[in-house]
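J.: Compute the structure for the input listed below.
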Amino acid sequence: MVLLGSIVNAIAIIIGSLLGLFIKRIPERMKNLVTQSISLVIIVLGISLAMKTNQVLIVIFSLALGAVVGEWLDIEGKLDKLGQFIESKVKTKNEGSISKGFVTSTLLFCVGAMAILGALDSGLRNNHEILYTKSLMDGFLSIILTSTLGVGVLFSFLPVFLYQGFIAIFASFVPNLVTQHLLNAIIAEISGTGGILLLALGLNSLGVMKIKIGNMLPSILFALLFVCIIQYL
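T.: Down below sits the predicted model:
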């Protein structure tokens, strides 16, 4: 079953988020320290992924064009509005917590090598081991994030499932159209571009700067397109 890994990942996020909702008595200073610790890990992971690129120019152009398109489409604004819509349906004490939790966790769970590699492996080889491992990580992070950012983290299971599920289904139809060399190149440049986004997410979480990461998401697609264009020229 091609979507099994994505389904397990979504369930892990739901379970972790529900557990996180019951952890209400964590001192605020401890929550802040946990948030800062996770932010530092995200930064390290982002740097690690960014170093996987073999074509720095692809990453640069992808980020630049992705930012232009994303700003034009106002992707982050739409994500915020979606979070606010959910928030209007689910009452919470902390204003804005659902929107922030939804956007932050969606980006964290979707952007990364494991999401891409795992979904590709599910589609190409019907092997879900990578996504199973990612599920354990996301489930644990969901507990921490939900206890810190609120119930918005719970709703991130849907875009995570759709994102990874789409990649898995797409990959299942094109095993004979993509060479292993091209596949490796795509993974390297998408990982490199995604690593930059994770680095930005970590800096945002630490309050170092405010970057509209949601508006930079099209850069992932541009990285894919650039790799394919270069390979076929």
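J.: going forward, measure contacts and count neighbours with C-alpha atoms only.
T.: Will do.
J.: For Q84, see how far away the closest residue to G192 other than its chain neighbours is.
T.: With sequence-adjacent residues excluded and distances taken as C-alpha to C-alpha, 6 or more residues apart in numbering, G192 is closest to A50, at 3.8 Å. From A50 across to Q84, the span is 32 Å (C-alpha to C-alpha, to the nearest Å).
J.: Also M30?
T.: Applying C-alpha to C-alpha, the value for M30 to Q84 is 27 Å.
J.: Neighbour count: these two, which is higher?
T.: Q84 (20 against 11; other C-alpha atoms under 10 Å).
J.: another one to check against the first:
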Amino acid sequence: MEAAFPGLGTLINVAAVVVGALSGMALGHRLGDHVRSVVTDALGLVTLLVAALSAVQVTAPELQEAVGTGVPVLIVLGSLVIGGITGSLLHIEDRLTALAGRVQAYAARSAPATTGTEAADHGASDDPSALSPRERFVQGWLTTSLLFCVGPLTILGSLSDGLGRGIDQLVLKSTLDLFAATAFAASFGIGVLFSAVSVAVVQGCLTLLGVLLGAVVPEAQVAALTAVGGLLLIGIALRLLRLRDLPVADLLPALLVAPVLVALLS
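T.: Now for the predicted structure:
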């Protein structure tokens, strides 16, 4: 599908996330706490499936051909270790949480005040329905931002859009994100809506990169980045399933480290 201008695919994707989030927010008020908790569990399982499909790219023939058999696993390990150390030193998790809190506070100014009884009901439980408004916003924003912005469709689709090779991949991704945003917003609320900004920034930059470079990033580097992204999504799935609260944001630099390691070892 040819695009009228570079970036059209990203605009469609952003619109899909907005529509899905608004639909989920409207639906969520009509669902009980138990139903929303079950929906979150289902999302965690699906995220785990998507993560596994991404992580398996560590066995991609292009990656093994570029760096040799057995080396891709070491590249993923090195990327996570180096990226994790970098992210921890930069306090990325804390900074993003603080940013999300400020955005939530700004968004809540026009929202109805929470009564004392409602505030007491929002305890420190891992159940999304029992989280405070700020915690639900942060969880929803960070979770869906990572889910929507990490993966082969994000990278390849945005680059293809920038190169003028069509927006078929981003249209497919938009359809998937529409349903995912609906389900997540039913549990986490308005934080999911703000992930549309994350999609616009990340995919917009990748589209611009495609316009400037005029060539697709080597498949081996995309495979390494996708494999690392899959492991980050596993961390998100563990949080959704309330099994382990991993500092996934601190591991984000690993996404930049992986292609660099592939380039150095190729």
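J.: Which position in structure 2 pairs with the residue nearest to G192 of structure 1?
T.: The alignment partner of A50 of structure 1 in structure 2, by TM-score structural alignment, is A55.
J.: Please identify the helix or strand for the counterpart of A223 of structure 2 in structure 1.
T.: Aligned by TM-score structural alignment, A223 of structure 2 pairs with A188 of structure 1. Under the criterion of DSSP states H and E, A188 of structure 1 resides in helix 180-206.
J.: other SSEs contacting that helix?
T.: helix 28-50, helix 56-73, helix 97-110, helix 113-125, helix 218-232 (3 or more C-alpha pairs under 8 Å, 6 or more residues apart in numbering; DSSP states H and E).
J.: So which of the ones you listed is nearest L154 of structure 1?
T.: helix 97-110 (7.4 Å; C-alpha to C-alpha).
J.: and that closest one, how far from the chain's centre?
T.: Going by C-alpha atoms, centre = their mean, to the nearest Å, the spacing between the C-alpha centre of helix 97-110 of structure 1 and its chain's C-alpha centre is 9 Å.
J.: Please enumerate residues in contact with that helix?
T.: 79-84, 86-87, 115, 138, 142, 145-146, 149-157, 159-160, 163-164, 198, 201, 214 (C-alpha atoms under 8 Å, 6 or more residues apart in numbering).
J.: Could you double-check that Q36 of structure 1 sits in contact with S205?
T.: Yes - under the criterion of C-alpha atoms under 8 Å, Q36 of structure 1 makes contact with S205 at 7.3 Å.
J.: coming back round to it: can you say which of the helices and strands packed on helix 180-206 of structure 1 is nearest to G192 of structure 1?
T.: Closest among those, using C-alpha to C-alpha: helix 28-50, at 3.8 Å.
J.: for that closest one, packing partners?
T.: If you count contacts as 3+ C-alpha pairs under 8 Å, 6+ apart, helix 28-50 of structure 1 packs onto helix 129-149, helix 180-206.
J.: Could you export the ones you listed as CSV, including mean neighbour count and distance to I230 of structure 1?
T.: Output for those, formatted as CSV (neighbours: other C-alpha atoms under 10 Å; distance: least, C-alpha to C-alpha, whole Å):
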stretch, mean neighbour count, distance to I230 of structure 1
helix 129-149, 22, 28
helix 180-206, 22, 10
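J.: Throw those helices into CSV and include distance to G96 of structure 1, thanks.
T.: Formatted as CSV, these follow (distance: least, C-alpha to C-alpha, whole Å):
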stretch, distance to G96 of structure 1
helix 129-149, 9
helix 180-206, 15
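J.: And the ones you listed: which comes nearest S17 of structure 1?
T.: helix 129-149 (5.0 Å).
J.: That closest one maps to which residues in structure 2?
T.: Mapping helix 129-149 of structure 1 onto structure 2 (TM-score structural alignment) gives residues 168-188.
J.: So what's the gap between that stretch and the chain middle?
T.: That offset, for stretch 168-188 of structure 2, works out to 11 Å (C-alpha atoms, centre = their mean).
J.: after superposition, how close is that stretch to structure 1?
T.: Its aligned residues in structure 1 lie a mean 0.9 Å from stretch 168-188 of structure 2 after superposition (mean C-alpha distance after the TM-score superposition for structure 1).
J.: can you tell me which residue in structure 1 aligns to L77 of structure 2?
T.: By TM-score structural alignment, L77 of structure 2 lines up with I60.
J.: Its match: how many residues sit nearby?
T.: Neighbourhood size, I60 of structure 1 [other C-alpha under 10 Å]: 15.
J.: Tell me how far it lies from M216 of structure 1.
T.: 12 Å.
J.: who touches both of these two?
T.: Counting by C-alpha under 8 Å, 6+ apart, nothing touches both I60 of structure 1 and M216.
J.: so how far is D250 of structure 2 from the closest residue to I190 of structure 2 other than its chain neighbours?
T.: Excluding the flanking residues, the one nearest I190 of structure 2 by C-alpha to C-alpha, 6+ apart is F137, at 6.5 Å. According to C-alpha to C-alpha, F137 of structure 2 and D250 of structure 2 sit 19 Å apart.
J.: neighbour count winner among these two?
T.: Higher neighbour count among F137 of structure 2 and D250: F137, with 26 against 23, using other C-alpha under 10 Å.
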